[in-house]
Each structure stands twice: as structure tokens, then as C-alpha cells.
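Colleague: Need coordinates for the following:
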Amino acid sequence: MVRPYAVTRGRTGTAGQSFDLIAQITAQVPAGVEPPVGPEQAEILDLCRAGPLSVAEIAAEVDLPLGVVRVLLGDLLDASCIRVGRPVPPALLPDEQILREVINGLRAL
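Modeller: Alright, predicted model coming up:
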């Protein structure tokens, strides 16, 4: 077993990049090309090649603490190996009243 601080080389954060728990991560490494990453990052890339996963799902799948996964994802983003789908800010979501009216309208059909 490798200690989490050894996996991140003692780093506890990324340079200016924070990953939301529900941000969707997708691998964007061309097939046949091996990026210069460690074994933990390679495992993350393998998981994300099948389809987008949230940061929380990745942490659960690789069985590493969330902080460690965020540092590893920051490294992958810096190497242009992943694409991050940001969650929609709550201010841009539709109003709850509009959604209720849509649901009621659908029920009326």
C-alpha cells in the first residue's frame, strides 16, 4: 500500500484548479498513445475512457481519498489528458415553478 502523500508527491492541491464533486471527467487521450502518467492516473484514464464519470465516482472506483484524486486529475488536466464538464451553476438552472408547471402539464396529457 502506498501512502496518499506519496501518490501526490506531497502536494495537497492543484495550481488554481478545483474539481467539483459532480464535475464530469472524460478521457481525451488518442487510442494507442500512452500519456506520461503514473499507475494511479493510468487507472483513472482507463475508467474515464468508457464514458464520463464524476469526480466522486472516480474516487470511489480507484479507492483513493477525494483530495488525492483531485490532485491527480489536476495533473491529467495540465497534461491535456482529460476534459472536464462543469456542472451548471444554480443561478442558470430553470426556476422551480416552471418545472412544476411542466410536470403538471405532462400529467394532464
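
Colleague: Only C-alpha atoms from now on, for both contacts and neighbour counts.
Modeller: Will do.

Colleague: Show the residue spans covered by the strands in the chain.
Modeller: Along the chain, the stretches classed as strands by DSSP state E are 24-27, 53-54, 82-85.

Colleague: so can I have CSV of these showing mean neighbour count and distance to residue 38?
Modeller: Shown next, in CSV, are those (neighbours: other Cα atoms under 10 Å; distance: least, Cα to Cα, whole Å):
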stretch, mean neighbour count, distance to residue 38
strand 24-27, 23, 15
strand 53-54, 21, 20
strand 82-85, 18, 15
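
Colleague: Could you dump these into a markdown table with distance to residue 7 added?
Modeller: As requested, the strands of the chain are exported to a markdown table (distance: least, Cα to Cα, whole Å):
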| stretch | distance to residue 7 |
| --- | --- |
| strand 24-27 | 20 |
| strand 53-54 | 20 |
| strand 82-85 | 19 |
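
Colleague: Please give the structure of this sequence too, so both can be compared:
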Amino acid sequence: MDPLDYPSDVTEDEADEETYAVRPYAVTGGRTRTTTNEPLPVEALVQSLRGHDDIGLTPERRKILELTRDQYLSVAELSAHVKLPVGIMRVLISDMSDSGNVRIHGAGAFSSTTAPATSLSVLESVLNGISSL
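Modeller: Next comes the predicted model:
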């Protein structure tokens, strides 16, 4: 962005920080929950469904499709790759699943009475996956 577009008392770095703070909110249209209000586990795997156009999709959604076209990635891994908070990624993936762009593996296996992410082995596995990025 051209520095002339900023007010005189705002530096380019400050403007970038402000844009980042607003952007995730704009990506989901202000929503913080999935359409079903069920939390999507961070370890749930996402698979792109081939044959769907990515025309008209936001850059974040196109990136999710690109990343999961040839491999399964967890919600946490996608969050790191796309550089968006996990909460925002959960909403995006849920919406993409509802529209038939992606398939989520492992999300339906958990109920609200179980807490799979509290298992130490699951947390270590997710942490190892994120660290390998």
C-alpha cells in the first residue's frame, strides 16, 4: 500500500498491524462459531474434494483447497500454513464442508462429552506436527 494513503501520523507498520487485526474478522463475516455451533477439533483432518471450482472463493479458501488437494492436513496445520488463528480456520473449514468443497475426517467421532484434545498424547502429536512446519 502506498504510504501516501495513510494518515500522516500512522506508519506503514502500524497500518499493517491494524489490517491484520481486522482481517480475520472480515474473513468469516464476523462469525466466531461454526454453523453447527459444534467445535471442530484441531486434530480433525481436512481433505479437498476434487472437481470443485475455486472461482469466487477468497484467497484463504483457495489456499486451503490447494494445501489439501494432495494430502490431508489438520485444522491446526492449516491454521499455521494460512497464517490465521485456529478459531477463524475452524469457521472457514466448517463453511467449506457445508458447501461441499472439503471433507472433514475425525470431526464426527467426538461428542461434546469427550475432550480428545486433553489427552497428552494427542496434544504432543499436534505440537509435533506444528513444530515440523
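
Colleague: nearest to residue 42 of the first structure, of the strands of the first structure?
Modeller: Closest of these to residue 42 of the first structure is strand 24-27, at 10.3 Å (criterion: Cα to Cα).

Colleague: Can you give me the neighbour number for the aligned partner of residue 34 of the second structure in the first structure?
Modeller: For residue 34 of the second structure, the aligned position in the first structure is residue 14, judged by TM-score structural alignment. Using other Cα atoms under 10 Å, residue 14 of the first structure has 16 other residues around it.

Colleague: quick one, what contacts residue 14 of the first structure?
Modeller: 70-71, 74-75 (Cα atoms under 8 Å, 6 or more residues apart in numbering).

Colleague: gap between the biggest helix by length in the second structure and the chain center?
Modeller: Of all the elements of type helix in the second structure, the one with the most residues (DSSP state H) is helix 12-27. Put simply, helix 12-27 of the second structure sits 17 Å off its chain's centre (Cα atoms, centre = their mean, to the nearest Å).

Colleague: residues of it that come out buried?
Modeller: 12, 24, 27 (16 or more other Cα atoms under 10 Å).

Colleague: Distance of the last one relative to residue 114 of the second structure?
Modeller: In this case it means residue 27 of the second structure. To residue 114 of the second structure, residue 27 of the second structure is 30 Å away according to Cα to Cα, to the nearest Å.

Colleague: Residue 73 of the second structure corresponds to which position in the first structure?
Modeller: By TM-score structural alignment, residue 73 of the second structure lines up with residue 53.

Colleague: any idea how far residue 16 of the first structure is from that match?
Modeller: Taking Cα to Cα as the measure, residue 53 of the first structure falls 22 Å from residue 16 of the first structure.

Colleague: ditto for residue 64 of the first structure
Modeller: 21 Å.

Colleague: cool, residue 77 of the first structure as well?
Modeller: 12 Å.

Colleague: quick one: which of these two has more around it?
Modeller: Legend: neighbour count by other Cα under 10 Å for residue 77 of the first structure and residue 16, higher for residue 77 (17 against 6).

Colleague: Verify the stated contact: that one with residue 85.
Modeller: No - shown here, residue 77 of the first structure and residue 85 do not form a contact pair, counting by Cα atoms under 8 Å, at 11.9 Å.
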